[in-house]
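Novice: Here is a sequence together with a model predicted from it:
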Amino acid sequence: MSRETFMSLANELQPALQKKITNWRKTIQTVAELFGIGEETLCILIREVCHGIKKLMLKKYIHLPYGNELEQNVSGFAKRGMPFCVGAIDGTHIPIIAPTENPADYHNRKGWYSAILQGIVDHKMCFTDIYVGWLHDARVLANSDIYILAEHRQGGYLYAREHSGNINGLEIPLYLIGDPAYPLKNEKRIFNHRLSSARIIVEHAFGRLKGRWRCLLKRNDININTVSDVVVACCVLHNFCELHGEQYPDNWDCPQECVERPVANNREDSVSAVSIRDALLTVV
C-alpha cells in the first residue's frame, strides 16, 4: 500500500498499538530500527496487530450493506445480470500446519491441512461478511453468523421483507449467489452464464486477497488458535486497500490452485428457492 494509506492505517490502529516510552523501555519501533526484532517478539506483535485490527476496524470495514450501500450493491449486481442480488458467496482454503488436536477436521481432499474462509463480497469486490471455520465445508456454512442470522429472520430472509422485489407476482427476497446446484438445461444456459459472470467477482476477491497478503498462500505455521485472527485481519486490510483505491498489479495474481475452493455438498433445493430461481429465469 502507499505511504499515505499506511499512515492512515497506523492512525486507526494507534489506540490499540501505541507503546509508551518509560525509563525502562523505549518503544518497540525505535528498538527495531536499531537492532531488529527477535522471532518471539515478532509473534507477539503479529497477535497484537491482528487483535487491534479486529477490535478497531472489523465492524467498520466488514459489514452487511444497508441504506445507500445496499441500494448501490443491488444496482451493481443488477448491472451484472442478477436483479435483487445482494452479494456473492464462496469459500477458499487457507493452508495451515497440521494441528495437534483433531487433525482430521482440517485435512482436505487434496491431502493437506487447511482452514476454510467463507466470504460474501459486494459488487466492488469488498467483503461484507466473513467466517473462518474448519472442514467440512457444510459445517462452515451452518455455523456461520450469516446462516444463523438468516435462519432466525422471519421467513428465513437475510433482509427484512420490505426490501423484497416482485417478478410476475412472486415475491423475490434479496439473495446471495453461489455455485449453481442444478443440472444445466437448455432453457437455463443464459441464466447460468449470467450467474457465473456475476459470482466470479467473489473468486476475484479471493485472488486479490491472497495476492496482497501472501501469508494466506503458503502453509501458515502459527498456532491454530491465531489463524482465524490473521485471516480476519487480512480481509479487513483487503477492504481497507480497496476502499482507499490502492492499485493491484496483475503480476500479484497467484496460480488458480492457490485459491482452490471447497467442494460444495449437493443438497435438495427448497420449493421456494426453486420458484424464485424459475422466476429469475424470466428476466435474466
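Specialist: Yep, it's here.

Novice: CA only for contacts and neighbour counts going forward, please
Specialist: Fine.

Novice: From Ala88, how far out is the residue sitting nearest the centre point of the chain?
Specialist: Centroid-nearest residue in the chain, with CA atoms, centre = their mean: Gly119, separated by 2.9 Å. According to CA to CA, to the nearest Å, Gly119 stands 8 Å off from Ala88.

Novice: what number of residues lie near Gly207?
Specialist: Gly207 is flanked by 22 other residues according to other CA atoms under 10 Å.

Novice: Tell me the secondary structure at it.
Specialist: helix (DSSP: H, G, I helix; E, B strand; the rest coil).

Novice: which stretches of the stretch 151-284 of the chain form helices?
Specialist: Assigned by DSSP state H, counting those that start in this stretch, the stretch 151-284 of the chain shows helices spanning 189-212, 224-243, 271-281.

Novice: helices or strands up against the shortest one?
Specialist: Identification of packing neighbours for helix 271-281 by 3 or more CA pairs under 8 Å, 6 or more residues apart in numbering; DSSP states H and E yields strand 170-172.

Novice: alright, now check it against this:
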Amino acid sequence: MRQNVMISVVRAFYAMYVIIRWWMMYDFAMNRLEKATILRQKYLMSYHNGRDSIHDMVYKSDKTSVVNIRMNRNAFTRLCDMLKQRGGLKTSKNMLLLCSYMYLHIMKKNRIIVERFKRSGETVSRYFKLVLHAVCRLHKEFYKKPVPIPDDETDERWRWFKGCLGALDGTYIKVKVLAANRKPYRTRKGEICTNVLGVCSRDLQFIYVLAGWEGSAADSRVLRDAISRPHGLKIPHGTYYLCDAGYTNGESFLTPYRGQRYHLNDWSRPPTNAKELYNMRHSSARNVIERCFGLIKSRWAILRDNAYHPIESMPRIIIACCLMHNFIRTTMTEDPLDQEIPINHTQFGDEHDNIISTVETSQGWTDRQDLLANTMFTNWSVRRANN
C-alpha cells in the first residue's frame, strides 16, 4: 500500500516537473519570439525611415539632391541605371540605397552613415565596395576621349596650342598607412600621401588617372609607369600635353620657360618679352588641370581630409571619384561647383621639383617652343600697337 502511494507521489512530482519544464520552455520561446518581433519591427522601421530619408535627400528637389549627393535627380537616376545595366551591379530593391551609400561614404565617414541609416559598418562597407567596383568597371565610358585642338580654334586660351590634347600634373592625396610602412609615402612636407597623376581635357574632364604611387615617388617614375602600361596613357604622334616647369620640354610634353613669371597670380603687370607672354598663355591653358584637382577635392571630402580607408583601397576610390566627376560634368547642364573654383585656381602646395626622364629634350621641340613664343609676342605687340 505504502509502495503504491510512493509511486503515485513520484509520478505526480514527475508530471509537475514535465509541466513546469514545458511551461518554462514555452515561456522562453515566446520571449524569444517577442524579442525577434520587436527587433524585426525596429529593423523595418529603421529600413523604411532610412529609405524615406534617402528619398528626401535625393528626390525631394534638385537643390537638396545637389547638396547631398553632388548631382541632380536626373543624373542620379541615370547613374543607378548605368551601374545596373552596364556596371555589373545586380538588380536589387536596395539599388537606391546602394548608390546612396556610395556617395555618402565618399563624402562622409563610415560611422556617420552607420548612425544615420541604422546599418552596421559591415553592411555599409560591403555596399560601398559593390558600387565602387561597378563604377570602376565603367571607366571606358566615363573617361574623356582626348581631342586635339583644331587649326581653326577661336578660343583665345587654346588657339595657340594646336594639336594639344589637354594638360597633366601630379597631386597629393592623404592616405592611411601603417606606421612601419609610412616612410615611402612621406612627402617633402612630411605628410603621408599618395602621388596621383592626372590628365585632363580642356573642358575639365579627366582623360587618364594613375593612383597608388608613394608620396615620395619621383614624377619621372609615375609618368614612366603611366606611359609603359599596356592600357596606360597613350599620346599619338603630333599631339602633346601642357605640363608645368617640373617636367622636361620634349616631344609630347610642352612646358613653360624656367626663370620667367608663370603662375596666373604673378601677372600684375603686362609681359615684357616673348617668353613671359608665352608663359602667361601657357599658364592660362594649363590651369585646367589645377581646376580639375580643385573640383574633385571640393566635391569629395575623402580626397581632401585625412583618409580613413586602408591604402589598398585608395587607388580605386580616387579613380572612382574622378570618373564620377566626369559623369556629373557630362550629364548635368551646369556643374554647381564651377562657381566655387576660380578660373585661376592654383595648387601651390602640389608643385613638384622633379625632372621627368621619360622624354628627352630635343632641339626640334625647343625650336618649336621658341617659334610659338615669338609668334605669340609678335601678334600681341601688333594688336597692342593698333589699340
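Specialist: On my side now, so go ahead. Everything quoted here is computed from the prediction, not taken from an experiment.

Novice: just to revisit the earlier point, what sits in contact with each of Gly119 and Ala88 of structure 1?
Specialist: When contacts are counted by CA atoms under 8 Å, 6 or more residues apart in numbering, Gly119 of structure 1 and Ala88 have Val202 as shared neighbours.

Novice: Strands of structure 2, start to end?
Specialist: 164-174, 193-200, 206-214, 240-242, 253-254 (DSSP state E).

Novice: Those: which one's closest to Met107 of structure 2?
Specialist: In terms of CA to CA, the element of those nearest to Met107 of structure 2 is strand 164-174, at 14.8 Å.

Novice: In structure 1, which residues correspond to the closest one?
Specialist: Mapping strand 164-174 of structure 2 onto structure 1 (TM-score structural alignment) gives residues 85-95.

Novice: where do the helices sit along the stretch 1-150 of structure 2?
Specialist: Ranges of helices within the stretch 1-150 of structure 2 are 2-59, 62-69, 73-85, 95-107, 110-117, 121-137, 139-142, based on DSSP H, counting those that start in this stretch.

Novice: Out of the ones you listed, which one sits most buried?
Specialist: Counting by mean count of other CA atoms under 10 Å, helix 95-107 has the highest mean neighbour count of the helices of the stretch 1-150 of structure 2, with a mean of 20.

Novice: For it, name the packing helices and strands.
Specialist: When contacts are defined as 3+ CA pairs under 8 Å, 6+ apart, helix 95-107 of structure 2 sits against helix 2-59, helix 62-69, helix 73-85, helix 110-117, helix 121-137.

Novice: rerun at 6 Å
Specialist: If contacts are counted by 3 or more CA pairs under 6 Å, 6 or more residues apart in numbering; DSSP states H and E, helix 95-107 of structure 2 sits against no helix or strand.

Novice: and the direction of that helix versus that of helix 314-331, what angle?
Specialist: 110 degrees (axes from the mean of the first three to the mean of the last three CA atoms, to 10 degrees).

Novice: hang on, the earlier thing: so for Glu101 of structure 1, which of the helices of the stretch 151-284 of structure 1 sits nearest?
Specialist: From the helices of the stretch 151-284 of structure 1, taking CA to CA, the stretch that ends up closest is helix 224-243, at 9.6 Å.

Novice: what lines up against the residue nearest to the centre of structure 1 once you look at structure 2?
Specialist: By TM-score structural alignment, Gly119 of structure 1 lines up with Gly198 in structure 2.

Novice: distance of that match from Thr366 of structure 2?
Specialist: Distance of Gly198 of structure 2 to Thr366 of structure 2, computed by CA to CA: 25 Å.

Novice: swap in Leu254 of structure 2?
Specialist: Leu254 of structure 2 sits at a distance of 9 Å from Thr366 of structure 2 (criterion: CA to CA).

Novice: One more: Val147 of structure 2?
Specialist: 24 Å.

Novice: Between the two, tell me which one has more neighbours.
Specialist: Neighbour tally, Val147 of structure 2 and Thr366, criterion other CA under 10 Å: the higher count belongs to Thr366, 16 against 13.

Novice: Quick one: residues contacting the more buried one.
Specialist: Applying CA atoms under 6 Å, 6 or more residues apart in numbering, we find Thr366 of structure 2 in contact with no residue.

Novice: still on that earlier bit, just so I know, which of the helices of the stretch 151-284 of structure 1 lies nearest Asn73 of structure 1?
Specialist: Comparing these by CA to CA, helix 189-212 comes nearest, at 12.2 Å.

Novice: now that closest one: which residue numbers in structure 2?
Specialist: Counting by TM-score structural alignment, helix 189-212 of structure 1 corresponds to 276-299 in structure 2.

Novice: just how off-centre is the matching stretch within its chain?
Specialist: 18 Å (CA atoms, centre = their mean, to the nearest Å).

Novice: Looking at the helices of the stretch 151-284 of structure 1, which is nearest to Ala150 of structure 1?
Specialist: helix 271-281 (14.0 Å).

Novice: residues near the residue nearest to Ile328 of structure 2 when sequence neighbours are not counted, how many?
Specialist: Distances taken as CA to CA, 6 or more residues apart in numbering put Met71 closest to Ile328 of structure 2, at 6.5 Å, once the chain neighbours are dropped. As a burial measure, Met71 of structure 2 scores 25 neighbours (other CA under 10 Å).

Novice: same deal with Ile96 of structure 1?
Specialist: Residues near Ile96 of structure 1, counting by other CA under 10 Å, number 22.

Novice: That one: what's it in contact with?
Specialist: 113-114, 219-220.

Novice: cutoff 10 Å now
Specialist: 106-107, 112-115, 216-224, 227 (CA atoms under 10 Å, 6 or more residues apart in numbering).

Novice: Buried ones among those residues?
Specialist: Buried residues within the contacts of Ile96 of structure 1, defined by neighbour count using 16 or more other CA atoms under 10 Å: 106-107, 113-115, 216-217, 220, 224, 227.

Novice: of these, closest to Cys235 of structure 1?
Specialist: Closest approach to Cys235 of structure 1 among the buried ones among the contacts of Ile96 of structure 1 (CA to CA): Leu216, at 10.4 Å.

Novice: From Ala233 of structure 1, how far off is the closest one?
Specialist: Counting by CA to CA, the gap from Leu216 of structure 1 to Ala233 of structure 1 is 11 Å.

Novice: overlap in contacts of the two?
Specialist: Counting by CA under 10 Å, 6+ apart, the common neighbours of Leu216 of structure 1 and Ala233 are Val227.
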